[in-house]
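Engineer: Sequence first, predicted model second:
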Amino acid sequence: MEKQAISFYVRNCILRNESKIIYSPFESTGEKEKMNKKLSFLIILCILLSTSFSQIFYAPNAYYQKSEENFHITVIQFPNPNIEIFTALGQDQILGKEKLSSIAKRYNADLAINANFFSLDSGEPIGLVVSNGELIHLPIKRGVFAITYDGRAVIDIFETTIKVKVNNNIFKIDNLNSPRGGNQAVLYTKKFAKQTLIQNNAFAGVNIIIELDNILPFHGNIKGKVVNIEYGVLSSNIPDNGCVISLGGTALKYLPLFEIGKDIEIIVESKPTIPIKEAICGGPILIKNREIVLGKTNEIPFDQNIINGRHPRTIIATKEDKIIILFIEGRTTTSPGMTLKEAIELLKTLDVENALNLDGGSSSNMVLWKEPLINSDREISTALLIKNITETTEPKYLFILPDEDLYIQKDEKKKIKLILQDSNFHKLDISSFTWSISNPIIDFNPQTMEITGLDYGSSELTINIGNLSAKKNITVYTNTFSEDFELDKNWRITGKNIDEMFTTYSITTQNGYEGKNFLSLKYRTLPGDSFLYFEINTVIVEKMTKLSLKVYGDGKRGWLRALFYDSNGKPYVLDITSFKGIDWTNEWRTIEKDLGEIKPLISSWNLPPKYPLKLQSIYLVFLNNSGIEGNIFLDDLKIY
């Protein structure tokens, strides 16, 4: 039976349809240099994005999504009355460090990311911190992400000065919530710690204890009253409803202005003058108004390793009415991380308007429903939290994670997670459920949520809670694979620059090699670079070392290749023929290939694939062709 090309389709990226990108990883070699230029990092990332998992909503108009390429994204419609976005400090103080998961648990946040760079020794964050309208740490000349009271998400560089007015005398505060130096006037609020602190090279000074009528604003004035003056002290307790102004060295010249009972005013001036409610600092700014600005913002310089090294990354971006957060895994054999230039290419595929790099490396992480996405849950200084603030309703959604089909070996165990949500996407506790399996080739332990492979084949696990049901397809795979093309299994053809009306496959007996039937693949290309994918979609385990295929040639020099995806979603290829392609006619040839010759589609990765693999397609490549019509035959595909 002859089949039309079933689907010449465009894969969607997460945030937009890239209509020029057809599902066909562009090739290289030979003329290969030309093709390498076409194989831009942007296009490959868009392909990888298209292989991502389903969206998991944790609040209305706010979802999380994991890519098989080891990066994670959350997209938030903003403004969004269903959520609260806020800044939090480790241990709720400047000199406190805490694991991101612990911060998320304390605040009952649904999603959390790390934020500011910080001192590994003291935990003091670097740059601006604003929480619920309170100025906690002063900005430096580095990029800031901020949420305003009027519902805007802003990425910019800010300047802030703090002044103290006593009678008609005004002087400038040198720092806020940071250990005082020898000749400084420093202001401390309760967000610093229980007590003030001076630097190692500083001497005792005078601390002025002040009762305030309000929190310290990002921009504006507050009033206070001097309630005590402590002379010759190294530290003082910080009052819950006030602050301490610590004077040392030459800053003691301001001491005569103060006396107990004296009224004072604290003046905070910030530019740009924006009503900021929450703010975190990172840097550098990567994109501004859709223009790449890396290295052009005059921010305080970063170590070049932060810029050019491949590291885990946490990045926050804005796009029209959306906030987009990326967490990119790194420093592993399967996920090296990204340079900032590579991260920018990824951001451009998402068409963001503005983007800011946050602290990365070992600090990078994302927590969903109080569980870190990676095991490295380092203590950090600041976090940005997102909380679903809608009311809890009746259960509505039930699903199993991971959400893709599950492939396991015989006797192998794999854990799953069962997620129950209400109509507002709150994650609900599960007290009990029922379950069944369609084929007893697997065992399911409801206490540990483990699936064990018992025998080869496929099965379906069904879990029920009330009238809600979730299903998971499970395949227990063998160490060999064979396809003799005796039966039509409704295979799928995809491609780029292919005449979809003409391109077909059929099961036929003409020119047979062995057995009763084999596969006939008839095609017609369009001018340019053409790719024709015949989807196989079978699991390849590490014990399989050889691929064998019988090919009846048409002499049209189609480059025959195999496309694999590893367990991280990275594409790999195997050349079944050389770049010269199928250059023989009217005869069957048996081609045997060593699977050790599989190589990354993107040569710069230079990483071995993570097993198990999926053989996605056997495919033909025609580069710079003017339009070719041909017909090849395939039989007896074996992987063993």
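Structural biologist: Yes, it's here. Residues are numbered from 1 along each chain as shown.
Engineer: all contacts plus neighbour counts: C-alpha atoms, from now on.
Structural biologist: Noted.
Engineer: residue with max distance from the center of this protein?
Structural biologist: Computed with CA atoms, centre = their mean, the residue of the chain farthest from its C-alpha average is Pro256, at 54.8 Å.
Engineer: Show me where the stretch 51-200 of the chain has its helices.
Structural biologist: In the stretch 51-200 of the chain, the helices defined using DSSP state H, counting those that start in this stretch lie at 100-106.
Engineer: where do the strands sit along it?
Structural biologist: 56-59, 62-66, 71-77, 83-89, 98-99, 111-114, 129-131, 134-137, 144-148, 153-156, 159-166, 169-173, 175-176, 185-189 (DSSP state E, counting those that start in this stretch).
Engineer: I'd like those strands as TSV, with distance to Tyr523 and mean neighbour count appended.
Structural biologist: Conversion of the strands of the stretch 51-200 of the chain to TSV gives the following (distance: least, CA to CA, whole Å; neighbours: other CA atoms under 10 Å):
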stretch	distance to Tyr523	mean neighbour count
strand 56-59	40	21
strand 62-66	36	21
strand 71-77	37	21
strand 83-89	52	22
strand 98-99	57	20
strand 111-114	49	28
strand 129-131	61	25
strand 134-137	65	25
strand 144-148	52	24
strand 153-156	51	21
strand 159-166	63	18
strand 169-173	76	15
strand 175-176	71	20
strand 185-189	73	26
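Engineer: putting a second one here so we can go through both:
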Amino acid sequence: MTKFLCVIAVTLIPIAAFSQVKFDTVNVKQIGEGAFHYSVVASSVPWTLEVIEIDLTNDIYSLETVKAEDKLSAYEKTSSMSARKSVEGHQVIAAINGDFYSGGTPTNLQVLNGEILTKPINREVFGYSSNSEMFINTTSYDGVLKIAGESKTINNVNRVRNSNNIIFYNHFFGSSTSTNEFGTELTLKAIDPWVVNGEVKAVVISKAVNEGNATLTDSTFVLSGHGAGATILNSVSLGDTLVVNHKVTPATNSITQAVGGSAKFISEGINQGNWPERHPRSALGFNADTTKFYFVTVDGRQSTSAGMTLTELGDFMLGIGAHNALNLDGGGSTTLVVHNEVANSPSDGAGERKVANALMLVSSEQKTGNLHQFEINPSVKKIYRNQSFAYKVEGSDENYFPVNLISQDVSYSLSEGFGAEISDSGLFIAGNNPDTGYVFVEYNGFKD
């Protein structure tokens, strides 16, 4: 059942102080067990925000990063990454665009299911461990290679090999290392699960001296050395077991997922936002005991939403419960996806932008395809007299996954005495006089 509030005037709220801005939640949709999507507006500014709130105490959920096209240097829409990674038993409930990037490569650290793609820079990172512990912090990289118990330095990850370096390459880099022949390359197979901040044992399965351009596969990685680095690798024989540890400090726990951003603008409940311009923005955050996690976008550069400063976004996120928050890539990149559909209004004229990576909320629940409930969106609507508005009816199964409805089987009606009209297609037309009433929807025996 949808309640209408038909009005002929609105009261503008002064925004000299942020606390004076009135926010209205115009739609609430449950998208999973303990997971909700809120659409929020502040018409006086104006602002339009989308919020995902997740109860992480439910063990059906996990947070995972995703890389565009599963390649280090590539672009892909967030909605495409979400759809591509949604498979049986691994359904992406929601996703938000991730880090800033250059040439399709994230500028900061990314860890995906324990595999490292890029080293960190001097900006904050969100990290998530296998036991669901999380942090937002500036990090540094210290790659360690143990050969016969002796520690050597891994100088970089998935980057061009420089003089006297040892570089770690994995399948995200491409089909081969693209190195020249002046060096030594070991191809190894990990025998432990990949993790950052933890030792991973691996067996040498091939060794190439003065050849270069070693092949990379999903199940192997390459250590490529030049000069002093090559001398170190030359001491290794086929069948040897080496140990790799991608240390990221100051984090101490093992890291299975990580995505970078530009600023930790809420730190331990304190708003530290210092970006004064209003822009479209994307952010992630979590509450004080890390049981609730948030994806938040605010649209901008549009007549319906001006964008926010980081201080304004910080105030908003503190208000919904965030205790720590990280600013992600914004502007035209700002995208929030729910069940593989874009939920916000990206500011680029061409629509959703291709980006370098994203963060996903993944559910282990199964789709059943059985209609269990349906709802009208938005659930509350304020409009002017004589204006019209088209409603959307959506169905879902027992686990809140979308179920397609046959539009011609949906019927609409109004509460008795409501001075308005509604068409067979759900187009609501407000009357000439102020009024309040309800819209009813019926579908194959279901009624709301």
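Structural biologist: Structure received. All values reported here derive from a predicted model rather than from experimental measurement.
Engineer: Give me the TM-score for this pair.
Structural biologist: The TM-score (TM-score structural alignment, normalised by the length of the second structure) is 0.82; 413 aligned residues with a CA RMSD of 3.1 Å.
Engineer: one step back: where does the residue farthest from the centre of the first structure fall, helix, sheet strand or coil?
Structural biologist: helix (DSSP: H, G, I helix; E, B strand; the rest coil).
Engineer: Per the alignment, it pairs with which residue of the second structure?
Structural biologist: Aligned counterpart of Pro256 of the first structure in the second structure: Asn234 (TM-score structural alignment).
Engineer: Quick check: its match vs Asn156 of the second structure, distance?
Structural biologist: For Asn234 of the second structure, the distance to Asn156 of the second structure equals 19 Å [CA to CA, to the nearest Å].
Engineer: Also Asp99 of the second structure?
Structural biologist: Counting by CA to CA - Asp99 of the second structure and Asn156 of the second structure are separated by 19 Å.
Engineer: And Asn357 of the second structure, by the same measure?
Structural biologist: 20 Å.
Engineer: Now do Val298 of the second structure: how many residues are near it, please.
Structural biologist: Residues lying near Val298 of the second structure (other CA atoms under 10 Å) number 29.
Engineer: aligned partner of it in the first structure?
Structural biologist: By TM-score structural alignment, Val298 of the second structure lines up with Ile328.
Engineer: Helices of the first structure, start to end?
Structural biologist: Taking DSSP state H, the helices of the first structure run over residues 32-38, 41-50, 100-106, 304-308, 340-349.
Engineer: As TSV, the ones you listed with mean neighbour count and distance to Ala88 of the first structure would be great.
Structural biologist: Shown next, in TSV, are those (neighbours: other CA atoms under 10 Å; distance: least, CA to CA, whole Å):
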stretch	mean neighbour count	distance to Ala88 of the first structure
helix 32-38	14	44
helix 41-50	21	31
helix 100-106	23	7
helix 304-308	13	24
helix 340-349	20	26
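Engineer: And the ones you listed: which comes nearest Leu634 of the first structure?
Structural biologist: helix 32-38 (26.2 Å; CA to CA).
Engineer: Run through who's touching stretch 266-285 of the second structure.
Structural biologist: 96-97, 264-265, 288, 293-301, 306-315, 317-318, 322-332, 334-335, 347 (CA atoms under 8 Å, 6 or more residues apart in numbering).
Engineer: Flag every buried residue along that stretch.
Structural biologist: 266-267, 269, 271-273, 278-285 (16 or more other CA atoms under 10 Å).
Engineer: from those, which single one is nearest Tyr391 of the second structure?
Structural biologist: The closest of these, once distances to Tyr391 of the second structure are taken by CA to CA, is Pro280, at 26.1 Å.
Engineer: residue in the first structure matching that closest one?
Structural biologist: Under TM-score structural alignment, Pro280 of the second structure pairs with Pro312 in the first structure.
Engineer: Could you report the neighbour count for Tyr231 of the first structure?
Structural biologist: Residues near Tyr231 of the first structure, counting by other CA under 10 Å: 12.
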